[in-house]
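Asker: here you go, sequence then predicted model.
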Amino acid sequence: MTRLAERIRTARTADPNGFDRRLVVPMVLGSVLNPVNSSMLAVALIPIGHAFGVPPSQTAWLVTGLYLATAVGQPVIGRLVDAFGPRRLYLAGTALVGVGGLVGMLAPNLWVLVASRVLLGLGTSAAYPASMSLLRAESERTGLRSPAGILAALSISAQVIAVIGPTLGGLLIGAGGWHLIFGVNVPLSAACLALGALWLPRTASAARADTRTDVPGMVLFAASLTAFMLFLTDPGAAHWYLPVIGAATGTWFVRRELGLDAAFIDLRVLGGNAPLLATYGRQLLAYITSYAFLYGYTQWLQEGRGLSASQSGLLLLPMSVTAIAVTALTGRSPRVRGKLRAGAVVQLSGCAALLFLDASSPVWLLVVLGAAFGIPQGLNGLANQSALYAQADPARMGSSAGLLRTFTYLGALLASAANAVFFRGGATSAGLHDLARLLVVVAGLFLVTCLTDRSLSRVGREA
C-alpha cells in the first residue's frame, strides 16, 4: 500500500500541468451514491408498503427522510469541506453510506427503514461538495477555466445511474425482495473508501480556506430547515408550531450570520450574487417537477396502470437513455442559456401530457412520454451545475455546491409532499391528474425564470 501510494504521488507530480484524472473515478462513484438510492427506491415504495401494511402517505417518509437529511447535510458538510479539505469528509461520508445500507437490510419495520434512509442521506451529502472542491482545486492548479468535460462526466454518471437504478431495483426486488436495494450500498461504500484512500489528496483546499467553523450557525440552519420540511410533509393546523419554530430559528440564523466574519453561509456575499441566487431558484423549480414525476409517475404505473415493479422500472429506461444522450451531446459546451430554455419548454409540455393518461393508456405512449421527460433531465441539472461553477466564490465552492444540492432536495421534499397529498388514497389516475396540474404551474414558473435571466448569456463565454 505504501509503495502504491508513493507511485501515485510520483505520477501526480510528473505532469504538473495536467488534470489528475485519477480523481475522476472516486469523484464520480461518490457522487452517484445519492442518485442510486433515489432511483432504486422509486420502484420499491409499493412493495415496501405491502410488506409493512402501510399506505403511500407513510412510505413517502422513505423519500422525505433521505432528502431532509441531505438538504440539511449538503451545505453543512460542504462548509466543512471548505474548511478541512475534501478527503476526510469524503471518506467519513461514504463509510456512513455502508452503515445505512446494513441498517436498511435488517430493518424490522418502516421507521427503522426511514432511519436508514436518514443515514444514507447524511452519508451521501459529502461526495458532491468534495468533488466540486477537488475540481476547483485542480482547475486552479492546471489553469483550466471551465472543465466542462469533467462536469459533464459527473452529470452523465448520475444519468447512467438513473438508467440502472429503477431497472436494477426492479430486478433486485424480483430476485430477493426490497432488502437488496439497501444491501447494494455496502459494496459501493467499500469501493469508495478504497479508491478515496488511494487517490484523494490529503490536502487540496484546506490550506487556503478559513478553518473556523460556525457550529451554532449550522445548528440553527438545520433546525429551521427541518421544521419547515416536517410541516410540508404533513401540513395541517395541528402542526402550527413547526413553521413558527422554523421562522424563529431562521430569523435567528440570518441575524447571526450577518454579524459574523466566518459565517457558515456568508449571506452578505450570497445576497450580492443575484445570478447565483437565480440558479438556486431554478434548481428548486426544476427538481420539484423532476422528482414528482419520478416518484408519482412510477407509483401510478404500478397502481393506476397495474404494472409490476420490474415493468415500471423498464418503462423508465427511455427517460434515462434520452437523458444520457442529451447530456453526452451537449455536455462539453459550457454555455447554459439555450440548454435551460429548451429543457424548460419540453418539461412544461411533458407535465401537460400527464393530464391525458389513464388506466387504458397504451404502452407506446408511456414510452414516448418517458423519453420526452429525459430531455429536461439531461439539460437542466447540467446547465445549473455549470452556472454554479461560473458564479460561485471559488473559496466557498464546497458550501456553494452543497447549497445547490440543498435546493435540489428541497425540490424533492416538496415533490414528495405533493405526492403524499395527491396519492393519499392511492396512486390513481385522478391523483396523477391533480399532481399534473400543479406541475404545469411549477414548470411554467421555471420557463419564465429561464427566459428572463439575462446573466445566463455570460456563463461559458470566457471558456
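Answerer: Thanks, I have the structure now.

Asker: please make it C-alpha for all contacts and neighbour counts, starting now.
Answerer: Will do.

Asker: do a quick rundown of the strands in the stretch 351-463 of the chain.
Answerer: Under the criterion DSSP state E, counting those that start in this stretch, the stretch 351-463 of the chain carries no strands.

Asker: show me the helices in it, by range?
Answerer: With helices called from DSSP state H, counting those that start in this stretch, the stretch 351-463 of the chain shows them at 363-391, 397-422, 429-452.

Asker: this is the other structure I want to compare:
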Amino acid sequence: MTEARTDAVREADQPGFDRRLLPPMMLGSVLNPINSTIIAVALIPIGKALGAPPSQTAWLVSALYLATALGQPVVGRLIDIFGPRRLFLVSTSLVGVAGVVGTLAPNLWVLVAARVLLGFGTCAGYPAAMALLRSEANRTGRDSPAGVLTALAVTNQTIAVIGPLLGGLLIGLGGWRATFALNVPLAVAAVLLGLLRLPKPAGTGGGMGVEAGTEAGGGTGAEIGGESPRRGRPDTQLDLPGMGLFAATLISLLLFLMNLHLRDWYLLAITAAAGAAFAARELRAATPFIDLRVLGGNTPLLVTYGRALVSYVVAYAFLYGFTQWTEEGFGLSPFHAGLVQIPMFLLGIGASIVSGRRQGVRGKLLVGAVGQIVACLVMLTLHGDSPVWMLVVVALIFGVPQGLNSLALQNSVYFQADPERTASSAGLLRTFAYVGSMVASSTTAASFGQRANTGGMHHLAWIMLGAGVLFLLVTVFDRTLGRVATTDTQAAK
C-alpha cells in the first residue's frame, strides 16, 4: 500500500496536459470538416447558379479531398521534423486566401481551384493536433488523457452538426458565396490562436522535441534533431523524390476514381508505375517520407488504414449523396436538408462522449459497422413521398457509426503508430479516409448522373451497403484490436 501511495503521489507531482493548446488544436482540426459539411448543402444551389449538374459539382467535393489526401501526410511529415507552429500558421493562412478566391469565383472551375487551396490549407490542423498530443506525453512523462482525444473527436463532430445548418443559413442570407467567405474569419482566428498558444521553437531542425519537449528538459536525441535511436541515422531530412512519387501515385489514382471509365485505363497504368517507383525509392532512402519497412511490419496500423477507407466510403456517400437527394429528389430546401442531418451529428457526439473513456476500440467498431448496415437498409426503403420522419430515422441510425468509428480509428492510430511519426501517421489516416471520400464522390456522381433522383439514391445505397458489410468483416476478423484496448485503458487512467 505504501508503494502504491508513493506511485500515486509521484504521478500527481508530474505536470499535466497543457490545456492552453486545446483551442488552436480544435480550431485547426475542424477547418476541414466544416468545409466538408457546408458544401454538402451548397452543391445544388451552386449547380443551379453555375449551370452544372451533380456529375460536375462532384469536383467541388473531390478537389478538396484530393488536395488534402495528398497534403496531410506531407505536412504531417514536415510537422514531425520542424514542429507544428510554422506549418500550422502557413497552412491556416492559406484557408483565408481560399475563402477570398471562392467568394469571388466567376465560374465552377475557379471554385474548384478554391477548394484545392482549401484542401492544402486545412492539411496542418489534424496532424499538428496529434503531434502536440505526443509532445505533451513526452513532456509530462505520461500518455495524454483519453479525454483529450475524445474532445478532439467530439469537436469535429460538433462542427459537423453546425456545418449543414450553418451552410443553409448562410445560403439563405447571402447565397452560396457566403459559405466560402466564412473561411476568412475562421482563418484569422486560427492564425491568432496559433501565434498566441502554440509553443515557439527553441532552436532549429528539432521537430517536436525542440518546440514542446525542451521545456521539460526531456526528449530523446531523435526529438531534438540528433540520431534516431530506432534506426541510428538522422531523421530530419525531407524525402522530396518520395513525396513527388507519392503525389503522382495518389493524383493519378484519384483522377481515375473520379471518372470511372475504361478509356481512362492509362491513369491506372500511371498509378501502378508511380506506386512501384515510390516503393522502390522508399525502401532505399536513408530518411524515407513513408517508412515502408516499419509500416509494412505494422499490420495493425495497415488494417486500421484499410478500415478507415471503407468506413468513409459509407460516411461520405451518405453526407453528400443523401443530402443531394433530400434537396433535389425529396424537395427540401438547403436549410431543411441541413436540419435533417443534425440528429445524426448530435447522436454521434453523444456516442463519442459516452464511449470516449471506455477501454478498447473493438466494441465501438463492431457497433459502428452494424449501424452502417442498418442505415443503408433503411435508405433502400425511402422514396420521394416518404414521410420526413423517415429521413430523420436514417440520420439517427447513421449517428451511431458517425460517433463511434471516427473516435475508434483516431485512437487506434495514436496507439499503433511509431511515436516518432505520429503526425505523419495521423495524416496518412486522413489520406485513406479521403481516398474513401473520393470513392464515395465518384459513386455518387455515377449514381445520380444529371439529377439526384430516388433511383440513383437506391443505387448508391447498395454500394454503401457492400462497403458496410466489408467494414464489418474486416473488424470481426481483426484479432489485433485487443492490444489497443490495453493501451487505451492505460491512457484513460
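Answerer: Arrived safely, thanks for sending. Fair warning: this is a prediction, and the values are worked out from it, not measured in the lab.

Asker: could I get the TM-score for this pair?
Answerer: Remark: TM-score between the superposed chains equals 0.95 [TM-score structural alignment, normalised by the length of structure 1]; 449 aligned residues with a C-alpha RMSD of 1.1 Å.

Asker: using a markdown table, lay out the helices of the stretch 351-463 of structure 1 together with distance to residue 220 of structure 1.
Answerer: Putting those into a markdown table (distance: least, C-alpha to C-alpha, whole Å) gives the following:
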| stretch | distance to residue 220 of structure 1 |
| --- | --- |
| helix 363-391 | 25 |
| helix 397-422 | 15 |
| helix 429-452 | 29 |
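
Asker: which stretch of helix or strand covers the alignment partner in structure 1 of residue 85 of structure 2?
Answerer: Aligned by TM-score structural alignment, residue 85 of structure 2 pairs with residue 87 of structure 1. Applying DSSP states H and E as the criterion places residue 87 of structure 1 in helix 86-105.

Asker: and that helix against structure 2, how far off on average?
Answerer: After superposition onto structure 2, the mean distance of helix 86-105 of structure 1 to its aligned counterpart is 0.5 Å, using mean C-alpha distance after the TM-score superposition for structure 1.

Asker: now that helix, how far from the chain's geometric center?
Answerer: Here helix 86-105 of structure 1 shows a centroid-to-chain-centroid distance of 17 Å under the convention C-alpha atoms, centre = their mean, to the nearest Å.

Asker: same for it, what does it pack against?
Answerer: helix 56-84, helix 110-123, helix 127-142, helix 179-183, helix 185-199 (3 or more C-alpha pairs under 8 Å, 6 or more residues apart in numbering; DSSP states H and E).

Asker: pull the residues that contact the second one.
Answerer: Spelled out, that is helix 110-123 of structure 1. Outside helix 110-123 of structure 1, the residues within contact range by C-alpha atoms under 8 Å, 6 or more residues apart in numbering are 34, 52, 59, 61-63, 65-70, 73-74, 92-97, 99-101, 103-104, 107.

Asker: repeat for the last one
Answerer: Around helix 185-199 of structure 1, the neighbours that count as contacts under C-alpha under 8 Å, 6+ apart are 5, 8, 22-23, 25-26, 29-30, 33, 87, 90-91, 94-95, 97-102.

Asker: that helix vs structure 2, mean deviation?
Answerer: Mean for helix 185-199 of structure 1 is 0.6 Å (mean C-alpha distance after the TM-score superposition for structure 1).

Asker: against structure 2, where does that helix fall?
Answerer: Helix 185-199 of structure 1 maps onto residues 183-197 of structure 2, going by TM-score structural alignment.

Asker: what do you get for the third one?
Answerer: Alignment of helix 127-142 of structure 1 against structure 2: residues 125-140, by TM-score structural alignment.
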